[in-house]
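Colleague: Structure for the following, please:
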Amino acid sequence: MNESRAARPIGNLPVLGSSFVGRQRELAEIRRQVEAARLVTLTGPGGVGKTRLAIQAAGLTRRAFPDGVWLVNLAAVDDPAQLADAIMATLGIPDQSAQPAFEQLARHLSQRCLLLVLDNCEHLLPACAELVDGLLRQASGLRVLATSRQPVELPDEHVHIVDPLPTPKPDSELPAEMLSRYESVTLLVDRATAVQPAFAVHDGNRDAVARLCAQLDGLPLAIELAATRLRSLSVEQVADRLDDRFRLLNRGSPAAMPRQRTLRALMDWSHELCSEQERQLWARLSVFPGDFDLNAAEATCAGSGLPRDVIVDRLDGLVAKSVISARPETPVARYQMLETIRQYGRELLTRGGLTRHVQRKHRDYYLRLASECCARWCGPDQNSLLATMRREHDNLMTALEWSLANDDESAALELVSALRYHWTLNYPAAGRRRLDQVLNQVRDASPLRGDALWVAAWVARIQGDTKASAMWRHECGEIADRFADEHLQAYVQLFAGSMALFTGDPFDAARSLAESLTLLREQQDMPMVLMALFLYGQALTMCGDSPAAQAACTEAIALAEERGEVWARGLATLARGFDLWKNGDPEGNAAELARQSLRFTPDANSASAVLSIELLAWIAGSRGEHDSAARLLGAAATQWQSQGVPIDSAFPLFAQSSNQCRVEALDALGQPRFSEHFDYGKAHPLEVLSGPGGIPAPPADEGAPLLTRREQEVAELIAKGCTNKAIAAELVLSPHTVGGHVERLFNKLGINTRAQVAAWLAQHQDQGPPASRTGS
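Modeller: Sure thing, here's the model as predicted:
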């Protein structure tokens, strides 16, 4: 008897028809949950692999259940009243009593120790909740593992959200051998070789494989359906046709349940589970290209049968049904759709004739958001404003593209101008492309175009493209004169002074900047007053007028402190230190000012961060500490590399001092020793910045946030100048996962660029015991 039981486990778990790929950590976690809780529910979107995962996990727990592991497929049960009968039939319980089926089932289970796997509960949730609650009360040896689009919602239920498989980024350009680390790619290869034995990932198709898995969101069913197409199509062809994925992925296994045979059938089933208002919201949310928050959903989707005050509940319903995924752990919860679910929603929106209306509301919301961020810039919230614009980048770009596609030129100009701080501090390269795009498409002269022109001149200047910057500034001047627009005239003078300063004419720069300051003060344009004072102070330094330079910088610092502003304050503090160093620094205060500027950098300004490191190097060189200067130059080189703009292009005025410091250190140390120190600083910026001459750590009671072990790893690699792709390769994570870690890291530390990470770590890396950095 015992030999028979050992040879053939009790229960009815099926043997999976194809290999089970990946999810080892999830299997271990589900097994632990089944041991700890009597009801565990696997939730997730359709096609994510809940059933196969439940079967695999249940099989691993067999030894704990002497009376077996039993799978009950509820997909074909339409009548909630037949739920108990279906379970009895699966367990082989003869219905020979006049008692209700539930009582017979409860009596049978009361003396047994078994695991009941209830698969596909979503369409019977009230009945499932009532039955499972009753059985668990009467059968102490019973455990239930359920799969459902949404939780059963019983008090002691443990919910395990099943996510799609990890995917590489479409543009990750990872070597073919590294793609196999992603479970979505492994699944594709496994299923593809079943229909096309010669299929393999190689350098010729690696990009298409990555694109295919990413565009299918790592959804196992979609990947399996795509794999069947590789019998007659190349992986490039399949990836290219995913814009029409519901037509393409329409050939599943005949043995599968009807709603699992095609991608459209899967989505149709999810749609049927939703209420009418949830369906409307699903369709309208499809205009979001990525994640979004509740305010955006309410502003974009309310109206026409969907009042604003019900959206929070309907959104919660879509999250519960796994149509939308939620990240409630962030300060403001974020929501997102898988691309397949989004495309289905777009079809619904198009059929309802509301596409243009909802897209316009989406654009209007993000135009308002950008304008509000710009208006609030000169205050204490700069870091959060930059984080908001970074977080909403995809939505902002979609709003811009819609404006251009629908000939709403004024809105396009207004939006691209309102994002000036986003371009200059978050994404200069992307800003340059977008500004060029808008200015090339919208050519009519107007003050709105003038605003976009001076922003474009600013971004081009940051990139070191003086020719383009001069061209945009010149046209802005023509518009300013044509419309007698004093605001534009002030900006023209400001950027004329900036251009003169950085091309080596400080006297002309000082004249232009003084004129711009007069106009900007009259207009009470405080952000640009602060910028002009910083530039004016540098020009006066180069003119040899140190007292006036110190006065300009001191004024800028006072105005910034008054408003709680840190971006210009960091630059002005740096400029004060530069002026003192340039004039011999008789009292030795320049280094402290550079360190003060560095301490401001975690809040808003990567430019002052790297320039402050440079200034510390120059000061060390002036003192004859050439080994320290070489290490600091190396640390600065890492930051310039992470910003993607060399000092020669971004700040040629300062580049002269940097180059001189380098030459003097080379002469003093010799090439081998200089390279040794420089390379050390480049590879270990944290040690250099936290060492002598760097940034002193703040008092231990400042309450700096503790990083998890994974965040610490990511931060240290960022500080070394690694890209997300390089970090992903080093830590064996997807670039998408790394991107999430970076975003959370920035929010936790209160920083906005990669260049600031080294400065923060240098200040705080020794605070708190390593054991406090737990989690991943």
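Colleague: Could you use CA atoms for every contact and neighbour count after this?
Modeller: OK.
Colleague: List the buried residues in stretch 513-520.
Modeller: For stretch 513-520, the neighbour count (16 or more other C-alpha atoms under 10 Å) marks 513-517, 519-520 as buried.
Colleague: Ignore what I typed, I meant stretch 321-331.
Modeller: Using 16+ other C-alpha under 10 Å as the burial criterion, the residues of stretch 321-331 that qualify are 321-326.
Colleague: now stretch 235-243
Modeller: 235-236, 238-239, 242.
Colleague: same check, this time on stretch 431-444
Modeller: 431-432, 434-435, 438-439, 442.
Colleague: How about stretch 269-286?
Modeller: Buried residues in stretch 269-286, counting neighbours by 16+ other C-alpha under 10 Å, are found at 270-271, 274, 277-286.
Colleague: Would you do the same for the sequence below? I want to compare the two.
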Amino acid sequence: MRAHAAGQTSKAGRPKPPAGPETARTLPARLDRFIGRERELERLRDLFHRHRLITLTGPAGVGKTRLAIEFADRLPAPSPAQAALVELDVLRDEGLVTQSVAAALEIREQSDQPIAETIFKALRGVQRILLLDNCEHLIDASARFVDTALSRCRGLRVIATSREPLGIAGEIVFRVEGLPLPPSGPGTSTTDLARSDAIRLFTARAREHAQDFELTADNAADVAAVCSELDGSPLAIELAARWIPTLPVASIRSRLASRFELLTISGRTGGMRQRSLREAIQWSYELLTPDERVVFRRLSVLLGSFDLETVTAVCQDVDLVPEAILGLVSRLQSTSLLTPVAGARRYRMLESIRLFARQRLNAAGESDAVHERLVSWLSELAEPLIRQPVWFPLQTQSRLESLLDNVLTAMQWAQSTNDDRHGLLTVGVIRCWMQRGHLTEGRKLLRSALERATCPVPIRCLMLAYAGYLAALQGDVQEAFGMLDEASVIAHSLDDPRSLISTLYVIGCLEVAAQRFESAERRFIRCEELANTIDEPAAVAMVIERLAWTVLSQGDVDRANELMNRVLPAFRAPPAIHGLSLAMHTAATIALARDDVEEAERYFCDALRAAPTSSLEVPFTLDGLGLVATRRGRHEHALRLFAMAQGIRGKRLHTEPAWRRQVDAAMAAVHQALDPVVAEQIVRAAEPIGRDNAISYALRQVGPGNQDQADLLDDAERAVALLVAAGHTNRTVAERLGISIRAVAYRLQGIRDKVGLGSRSDITKWARDHLGPG
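Modeller: From the prediction side, this is the model:
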């Protein structure tokens, strides 16, 4: 009888369940080694003990299935707890989900009841794990089955993988990201790179195809670049590594622009989603509705991260209204085609997904129209840079900086189509680059833009002014005056006081740097007159601040102080303008000249707080705090600040001679007061600290008290240092803090770099001297 398909009966004469707890585990054996994901496995173990349904979500090729199988395979498996894998990717009919579960559990259908009932009876009273793989195309049927199964079978736990959640009660969504990417930046060693899970995977898979492959100093940078450009996607990395017997890594990297042709194999086993990156993404694309496809392909013009306002700007048209776009974006995020940016209401597309979407955009013939919307949107955002070239709101610059990758895209598109807005967008890029310290790159970009004949005259004038300003910042006075002379001619020919103000303002700044103080003063007085005619208090404030600096440079401290007192309220009033940090620096320098050290320190700190993203004002403000520390006799602290400033400034940022003389005199006094060995150690440790750490350190050191090097460390580094000083090994430190041994090593290296220490015993002695018993 089919009701007794198992062919056995119990002593009571009742048929045994068609599948019982003794059924063997049905997870597939893997033929290659699982790499990395230890943190994810640990988190899954914690969740698994507390929840009965975990859904692993993530984009194509991110390794959801492999992670789920590895996790289930590592679970202890006494006979009551066994795992069965249900592979849904080959199904196209929702009605076959239940049958596939039955097949995985080795349950035979019975003639007198639905197969679902047979499954639930078999699972009742036993402990089982069901791994439901690739649910996204059968999401409704999968959700219905899992919801009912969990409510009927108390011993059942489900691990699902899907590009979107099941959306049922009790579900814990576990998002799977790409493998951690290798560190970047100068000084990164091959050993550092080899610790990255992404590089470890590439290396392991490459050796499967070329056993002599090694990560070396010659190829490590290219391997790191390949992994980074593939967003740490395990599938893409494995497909790239397959080319190692045929291509050197550098050639694989150079071919990633055509990655869909490169990242495919002609293997005889496995589904196409595992044999081709294009097919892996195509699988998700085919599940989208027509409107979702429209938004998906239009978003391909955006680079980096972007917000909903930008999404709306490039996607809306007469058929797709803004009210509908929010829901469509939400759907793209839920299907893992759009990735949320942690801690921000922003999104990004993984590069492979974006390139796939771009192909769909081109195929739809929409590329020109969507790029036009992007150019229009960003040109509108950048317009205040033309309308208020010297005194624009800080918010404008911050907004552009958050979209810098897309401003660059729009600028390049406008350039390629001879669009007049190219110059305006170039100015937007320059403003962002200046704050990041990209002065040389900015000068090259401006030279290229100025060669264009289609640039409107007012924008050309502004670009010349910026070109002259950047040249002045790098000490190229001759080129600066050449650019500004041409800008001056244009500005005087225009019936536009704003253009003339911005040009005269920059010329005045250059003349101060060249120590032509009387001429600079005349320029700024003329700027003030013009600014008063346009009823712009912020413009007046910006000009008078530079006038105050000019007269201070001539030794007239009282007049400088009177001028700054006039305009400080305007700088402090909302909205904040981009010159706020510069104004605070000037006010601080005047206070220092008046021997008011306390007020000078307050203003210098205000300057730092007003310029957290600037690479221009920060080093000079650190210099100023160094001058304050020197006045107080805090020589080690002063030298550390001077060294940090120099490390940020580097060789690319010119310093006005008058300011340089003040700093040099203070540094000479500091060096005279310190032991040369101590001074060398301080400089070596402080120069590479970087802008953000330097700001944090400087603001923590306010006041005449704590001079301790311990303030260079963050809380995590302090904790490690204290445990090392107490005699713990890296392993026991890791266990006590709940972190990896690798993280302990990284933090120890951070301590060595920041404080200038060498061996572990040095750290132990230093921690006992500076951190105490903890």
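Colleague: Overlay them and tell me the TM-score.
Modeller: Overlay of the two chains. TM-score (TM-score structural alignment, normalised by the length of structure 2): 0.82; 693 aligned residues with a C-alpha RMSD of 3.3 Å.
Colleague: Of the buried residues of stretch 513-520 of structure 1, just say which sits nearest to residue 650 of structure 1.
Modeller: Closest approach to residue 650 of structure 1 among the buried residues of stretch 513-520 of structure 1 (C-alpha to C-alpha): residue 513, at 18.9 Å.
Colleague: Looks to me like that closest one is in a strand.
Modeller: No - using DSSP: H, G, I helix; E, B strand; the rest coil, the assignment for residue 513 of structure 1 is helix, not a strand.
Colleague: Identify the residue of structure 2 aligned to it.
Modeller: Mapped onto structure 2 by TM-score structural alignment, residue 513 of structure 1 lines up with residue 524.
Colleague: Please apply the same query to residue 359 of structure 1.
Modeller: In structure 2, residue 359 of structure 1 lands on residue 371 (TM-score structural alignment).
Colleague: ok, now which ones touch residue 600 of structure 1?
Modeller: Residues near residue 600 of structure 1 by C-alpha atoms under 8 Å, 6 or more residues apart in numbering: 566-567, 569-570.
Colleague: List the ones among the residues you listed that fall in strands.
Modeller: Under the assignment DSSP state E, those contribute nothing to strands.
Colleague: Have a look at how far, on average, whichever helix in structure 1 runs longest is from structure 2.
Modeller: Scanning structure 1 for the helix with the most residues, using DSSP state H, yields helix 355-375. Average distance, helix 355-375 of structure 1 versus aligned residues of structure 2 after superposition (mean C-alpha distance after the TM-score superposition for structure 1): 2.4 Å.
Colleague: Pull out the buried positions in that helix.
Modeller: Buried, per 16+ other C-alpha under 10 Å, within helix 355-375 of structure 1: 355, 358-367, 369-371, 373-374.
Colleague: Over to stretch 184-200 of structure 1?
Modeller: 184-193, 196, 199-200.
Colleague: which residues in structure 2 does it align to?
Modeller: Taken onto structure 2 by TM-score structural alignment, stretch 184-200 of structure 1 occupies residues 198-214 there.
Colleague: Would you confirm that residue 219 of structure 2 contacts residue 253?
Modeller: No - applying C-alpha atoms under 8 Å as the test, residue 219 of structure 2 and residue 253 come out as separate, 10.8 Å apart.
Colleague: between the buried residues of stretch 269-286 of structure 1, which is nearest residue 349 of structure 1?
Modeller: Scanning the buried residues of stretch 269-286 of structure 1 for proximity to residue 349 of structure 1, where the rule is C-alpha to C-alpha, the winner is residue 283, at 4.9 Å.
Colleague: Structure 2: which residue goes with the closest one?
Modeller: Taking TM-score structural alignment, residue 283 of structure 1 has residue 297 as its aligned residue in structure 2.
Colleague: Which of the buried residues of stretch 321-331 of structure 1 fall within helices?
Modeller: Members of those lying in helices (criterion: DSSP H): none.
Colleague: Now intersect those with the strands, please.
Modeller: 325-326.
Colleague: Turn the buried residues of stretch 321-331 of structure 1 into TSV, including distance to residue 400 of structure 1.
Modeller: Converted to TSV, these look like this (distance: C-alpha to C-alpha, whole Å):
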residue	distance to residue 400 of structure 1
321	32
322	30
323	27
324	25
325	26
326	26
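Colleague: What residue in structure 2 is paired with residue 561 of structure 1?
Modeller: By TM-score structural alignment, residue 561 of structure 1 lines up with residue 572.
Colleague: neighbours of its match, just the number please.
Modeller: Using other C-alpha atoms under 10 Å, residue 572 of structure 2 has 13 other residues around it.
Colleague: Can you show me the strands along structure 1?
Modeller: Ranges of strands in structure 1, per DSSP E, are 39-43, 69-73, 114-119, 142-148, 158-161, 325-327, 334-336.
Colleague: residues in structure 2 aligned with the first one?
Modeller: Under TM-score structural alignment, the counterpart of strand 39-43 of structure 1 in structure 2 spans residues 53-57.
Colleague: buried sites along that stretch?
Modeller: Applying 16+ other C-alpha under 10 Å to stretch 53-57 of structure 2 flags 53-57 as buried.
Colleague: Same question for stretch 501-515 of structure 2.
Modeller: The neighbour-count check on stretch 501-515 of structure 2 (16+ other C-alpha under 10 Å) flags 501-515 as buried.
Colleague: same thing with stretch 717-731 of structure 2?
Modeller: Quick answer for stretch 717-731 of structure 2 (16+ other C-alpha under 10 Å): 717-725, 730.
Colleague: gap between it and the chain center?
Modeller: 30 Å (C-alpha atoms, centre = their mean, to the nearest Å).
Colleague: List the contacts of it.
Modeller: Contact with stretch 717-731 of structure 2 is made by 710, 733, 741, 744-745, 747-748, 750-751, 763-765, 767-768, 771, 773-774, as judged by C-alpha under 8 Å, 6+ apart.
Colleague: let's see it at 6 Å
Modeller: For stretch 717-731 of structure 2, contacts defined as C-alpha atoms under 6 Å, 6 or more residues apart in numbering pick out 741, 747, 764.
Colleague: Translate residue 294 of structure 1 into the numbering of structure 2.
Modeller: Using TM-score structural alignment, residue 294 of structure 1 sits opposite residue 308 in structure 2.
Colleague: Now its match. Nearest residue, chain neighbours left out?
Modeller: Of all residues not flanking residue 308 of structure 2 in the chain, residue 346 sits nearest, at 7.0 Å (C-alpha to C-alpha, 6 or more residues apart in numbering).
Colleague: what sits against the equivalent of the one you found over in structure 1?
Modeller: Matched by TM-score structural alignment, residue 346 of structure 2 corresponds to residue 334 in structure 1. By C-alpha under 6 Å, 6+ apart, the residues touching residue 334 of structure 1 are 292-293, 326-327.
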